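*Asks:* Model the following, please.
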Amino acid sequence: MKYSYEFKRNPLGYLRIILPQEINLFSDFIEDIVFETEVDEYIDIVHKVMGGDYDEFEIEGNATSVLIKKDTTAKREILKLVKEVDEDSVLHALQCLNQDFYDPGQKKRNLKLFALENGHLTKTSSYQKVLQNEEYRTYIEDLIIYGIFRYEKEFKEGYYGVPHLKLYEQYQMGDAALLSNYRKSHSAFRGSGLLSNGNDYFLFIDLHKEEDIKESINYHDEFINERIFQWQTPNSTAPNSDRGKNIVFNQDRGIHLHLFIRKYKEIDGKTEPYIYIGKGNTVEYEGEKPITVTMELENEVPASLYTEFTKRV
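*Replies:* Reported below is the predicted structural model:
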């Protein structure tokens, strides 16, 4: 539906639009509209809101002014930064903010900032009190801006699917839970070299084992070349077990084997991150408890990274 409109300067000299009488609510001036290119879209929104058939907006007003308030969704805001995002990842992110996957210790140590109820995320009263402190508020805003900046720099607008993993980026074990929409305690993603979430298996591999490591877990994991990797399963895994079959027949069973590699567990007392080298598919296997698995990588490891992983120092 088309409406006529005109622009007029308000008492302060600012150019504003005057809505036609049919959709005029309380105020003559709609303050946010200053360009003609925005008019048709905005008037259409007003018409739909007044007709009650535009659920994404609500009217807030008093006797002298009116505001057309948009009900912002998380997905809409995320899509301002990336080209695509799936609904389940958005929900999982909101559940994380709600501390749904914190263990009791984490809940005790961390102030709850948000509450999720019926799909709506709101700030808790405790967080609102924190934000009243200008110093804290500025610090939090800086963290958010920096986080967005880093994401844009490292990931740009690309969509990496679920799990949200980018080749050759650095990760910790717990990241796999967060980025694969794991819906149990995320602190469970630690300690073991093989973790899973549905059909996604995450292999965390140290190429060089510690000198005092027990022989029973001194697995022989190594690159054969830039495209072939040999990995040994945990020593409790048999090829006729369900987990064993998922590993040795991963393609037939729809299992994705994600490989995270680091050369050393620690350097100078500091824990090293893993580097994600993509998915691998089993082409050969032998033995049991552990199973020695030969995998073909879906992505050839770049020469510089391969050299870094394999050179002796």
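*Asks:* Please count neighbours and contacts with C-alpha atoms only from this point.
*Replies:* Fine.
*Asks:* State the distance from Ile275 to Lys311.
*Replies:* Look at Ile275 and Lys311: by CA to CA, to the nearest Å, they are 16 Å apart.
*Asks:* just Asn98 next, same as before
*Replies:* On the measure of CA to CA, Asn98 and Lys311 end up 45 Å apart.
*Asks:* one more, for comparison:
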Amino acid sequence: MLKEAFIELKNRLGRIPYLVDFIRNHSIDPTVIIGKLNTYYAFLHKMKENVPVLNDYEQRVLTMFSRELLDGKRKHELILVKSLLNTTEITKQAYIHELDDNDCLIDTKIFNSIERVMDLSFFSQTDKKKYGDNPIITISSDEQYTFNPTVRNSLMRNEYFQYLVNDLVEAGLERSRKYKPDSLLTINEKYTRKDACKLLNWDNDESSTMYGYKPKHQTCPIFVTYHKDDVESSVDYGDAFISPDVFKWYTRSNRTLKSKEVQKIIQAEAKGIDIHLFIKKDDDEGSDFYYIGEVVPNQQTVEEDTMRDKKNKEIPVVHMNMILEKPVEHDLYRYITSSNE
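*Replies:* Okay, the predicted model is just below:
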């Protein structure tokens, strides 16, 4: 499918298409290509195109930009990279003006998150290694952002590397139009657990240990698979919409009303913790969940109960009704709740 889309677009344009071309010509979403091969450079090699050579580190930087920025879910980093493609360094104040001009949400937590993404400290060791280990963009003591010397030299020395980075940034900015720049997350759009860690401004990617939910940094993302497979459903969770604006939610098993994490969620409003609900219809959706919006627990519905585990043993669990800030849109509500049978 990717090969056919590539050939069709190449014939239409009369040249090798690049990431932004797929978007502007309403072809396939370029993130699909990146999901398969990490970079468009690798894809062009797969298509046996004769293109200039990138060294190993340039490919690693391109992998980071492709996997972490191309989706456009937060345009802040894209704006920073674009600014640094046009100038050697940019002051934090000038960057703030750029973000302001693009109607982007700005606060200290977001800046901290952007800097941790661009110096790679947000990522797991595995990802860091994949992305070249070294900070890609750093901020100096006098608050100047700049590419690290190796990246800067590559951009000056290798025009093709610069072209690919620029193409990726333009494609990312095109994709970012579907997301609200003045919100951390956009209702009805899809996100992974890793996206939630990043976009809720967590210090690190904790997606590997998030499981169904995790209260941290005054936020608590909740991830629900609505129609569970046989393994999951063997533990009797009853997560379900009661109506488009009320969702009945169960904690992890072996939790009681006294559990610390449960208390944090019950007292979320009083403690200033923002709870964000993400739902996918079933596991066929992969690792992406629809963002349903912010929710608050209805105190009157909080109840400790029991459920049966895989060995049919009764174990404690807490459930409560979550009130949605905004009702789920009709079409998405019908899609998620409808049976697969």
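*Asks:* TM-score for this pair?
*Replies:* Once superposed, chain against chain, the TM-score is 0.68 (TM-score structural alignment, normalised by the length of the first structure); 235 aligned residues with a CA RMSD of 2.3 Å.
*Asks:* still on that earlier bit, Asn98 and Lys311 of the first structure: which has the busier surroundings?
*Replies:* The neighbour comparison of Asn98 of the first structure against Lys311 (other CA atoms under 10 Å) goes to Asn98, with 19 against 8.
*Asks:* Next, the contact list for the aligned partner of the more buried one in the second structure, please.
*Replies:* Counting by TM-score structural alignment, Asn98 of the first structure lines up with Asp119 in the second structure. Counting by CA atoms under 8 Å, 6 or more residues apart in numbering, Asp119 of the second structure makes contact with 134-138.
*Asks:* Kindly reformat these as JSON lines and extend each row with distance to Phe6 of the second structure.
*Replies:* Shown next, in JSON lines, are those (distance: CA to CA, whole Å):
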{"residue": "Asn134", "distance to Phe6 of the second structure": "33"}
{"residue": "Pro135", "distance to Phe6 of the second structure": "33"}
{"residue": "Ile136", "distance to Phe6 of the second structure": "30"}
{"residue": "Ile137", "distance to Phe6 of the second structure": "32"}
{"residue": "Thr138", "distance to Phe6 of the second structure": "36"}
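*Asks:* Just the closest of those to Lys216 of the second structure, please.
*Replies:* Using CA to CA, Pro135 comes nearest to Lys216 of the second structure of these, at 25.2 Å.
*Asks:* I'd like the distance between the most centrally placed residue in the first structure and His258 of the first structure.
*Replies:* With distances taken as CA atoms, centre = their mean, Leu179 lies nearest the centre of the first structure, 5.4 Å away. Leu179 of the first structure sits 12 Å away from His258 of the first structure, going by CA to CA.
*Asks:* now swap in Ile228 of the first structure and tell me
*Replies:* Taking CA to CA, one finds Ile228 of the first structure at 14 Å from His258 of the first structure.
*Asks:* Same check on Phe101 of the first structure?
*Replies:* 22 Å.
*Asks:* For those two, work out which one has more neighbours and name it.
*Replies:* Shown here are Phe101 of the first structure and His258; by other CA under 10 Å, His258 has more neighbours (24 against 21).
*Asks:* And what about the aligned residue in the second structure for the more buried one, helix, strand or coil?
*Replies:* Residue pairing (TM-score structural alignment): His258 of the first structure is matched to His276 of the second structure. Here His276 of the second structure takes the strand state, with states given by DSSP: H, G, I helix; E, B strand; the rest coil.
*Asks:* doesn't Tyr290 make contact with His276 of the second structure?
*Replies:* No. Contact criterion CA atoms under 8 Å: His276 of the second structure and Tyr290 do not qualify, at 10.9 Å.
*Asks:* Number of residues surrounding Lys153 of the first structure?
*Replies:* 10.
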